[in-house]
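> kindly generate the corresponding structure for this input.
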Amino acid sequence: MNKSKNCLAIAALLFAASAPVLAGNWEICDLQVEVRDKQTDRHQLQTRVIESQAQAQAECPQAGTALSFRPETVDYQSELPRRQWPKPGTTVTVRYRYLDGECKDRGPCRIQHYSPVLR
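This next block holds a predicted model:
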């Protein structure tokens, strides 16, 4: 029985090694943004990029770009409560992460996350 289990394990490893990789790498940008407004009708933070710094080959928004997003926790698992959103007129660092891939029923898409960085 040990031989059959070993053969199954080896076969599974070979199959996994030959399977195409579906996930990519997260690209990361650290952005300095000025908070413009909290939109109550769309529940998004309105910002303008002051400075951007790419990690590796990330495509970062350039200075002057307007961004609208819902701020998320540092671990990107949930949205920050609105009372914790940065106030209009403040400048904050935001970690922007994205992953390009194929989305079900939509084709090519970009998954994006924005999280204020506390320093």
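> alpha carbons only for contacts and neighbour counts from here, please
Will do.
> wasn't residue 11 part of a helix?
Yes. Secondary structure of residue 11 (DSSP: H, G, I helix; E, B strand; the rest coil): part of a helix.
> and for it, the neighbour number?
The local packing of residue 11 (other C-alpha atoms under 10 Å) involves 12 other residues.
> what does the one 4 residues further on give?
Using other C-alpha under 10 Å, residue 15 has 10 other residues around it.
> and the gap between it and residue 21?
12 Å (C-alpha to C-alpha, to the nearest Å).
> surely residue 52 touches residue 60?
Yes. If you go by C-alpha atoms under 8 Å, residue 52 and residue 60 touch, sitting 6.5 Å apart.
> what's the overlap in contacts for the two?
Contact with both residue 52 and residue 60 is made by residues residue 29, according to C-alpha atoms under 8 Å, 6 or more residues apart in numbering.
> mind listing the strands for this structure?
27-39, 44-55, 66-69, 91-103, 107-116 (DSSP state E).
> here's the other one to compare against:
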Amino acid sequence: MSTNKRKVWLAAAMLCAISAPAMAANWEICELKVEVRDKQTVRHALQARVLESQAKGQAECPQAGTALSFRPETVDYQSELPRRQWPKPGTTVKVRYRYLDGLCKDRGACRIQHYSPVLN
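This next block holds a predicted model:
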């Protein structure tokens, strides 16, 4: 391939890459007030029932009365809270629920979810 053809091909490829639409989504956030029902040891999950739910923007939030099962995470969503820091059964806590809808490798459409107790 001649030098001029390479330059034209490279310029066309760069133009296509630059003009491709960005496919980014926003995290949707819900502020929940939940009553902790149980700590499951087998599944290592917290069982809770939603008492109050407040959406930030257009978020789809669980409604009052909904049962949830989740692993509590740190405020920055980078790791799971140590079990000794999990809220105890019978307590009422605020939880920030954050999700992102997208495409997951080898699974297609999926929802990435995070639950972070707001511990004061």
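> residue 100 of the first structure against residue 110, yeah?
Yes. Using C-alpha under 8 Å as the test, residue 100 of the first structure is close enough to residue 110 to be in contact (4.5 Å).
> more neighbours: those two, which one.
More crowded of residue 100 of the first structure and residue 110, by other C-alpha under 10 Å: residue 100, with 15 against 12.
> for residue 107 of the second structure, see how far away the alignment partner in the second structure of the more buried one is.
Superposed on the second structure with TM-score structural alignment, residue 100 of the first structure falls opposite residue 101. From residue 101 of the second structure over to residue 107 of the second structure the distance is 13 Å, taken as C-alpha to C-alpha.
> the strands of the first structure into CSV, with extra columns for distance to residue 85 of the first structure?
Listed next are these as CSV, based on distance: least, C-alpha to C-alpha, whole Å:
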stretch, distance to residue 85 of the first structure
strand 27-39, 8
strand 44-55, 8
strand 66-69, 11
strand 91-103, 10
strand 107-116, 9
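> most packed of those?
Across the strands of the first structure, averaging neighbours per residue (mean count of other C-alpha atoms under 10 Å) puts strand 27-39 on top, at a mean of 20.
> how many residues are close by residue 10 of the second structure?
12.
> that's a helix at it, yeah?
Yes. When three-state DSSP is applied, residue 10 of the second structure is found to be in a helix.
> now for the match of residue 100 of the first structure: which residues touch it?
Taking C-alpha under 8 Å, 6+ apart, one finds 25, 109-112 in contact with residue 101 of the second structure.
> okay, these in CSV with distance to residue 33 of the second structure next?
Below are the contacts of residue 101 of the second structure laid out as CSV (distance: C-alpha to C-alpha, whole Å):
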residue, distance to residue 33 of the second structure
25, 26
109, 28
110, 25
111, 21
112, 20
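> circling back: what sits in contact with each of residue 100 and residue 110 of the first structure?
By C-alpha under 8 Å, 6+ apart, no residue touches both residue 100 of the first structure and residue 110.
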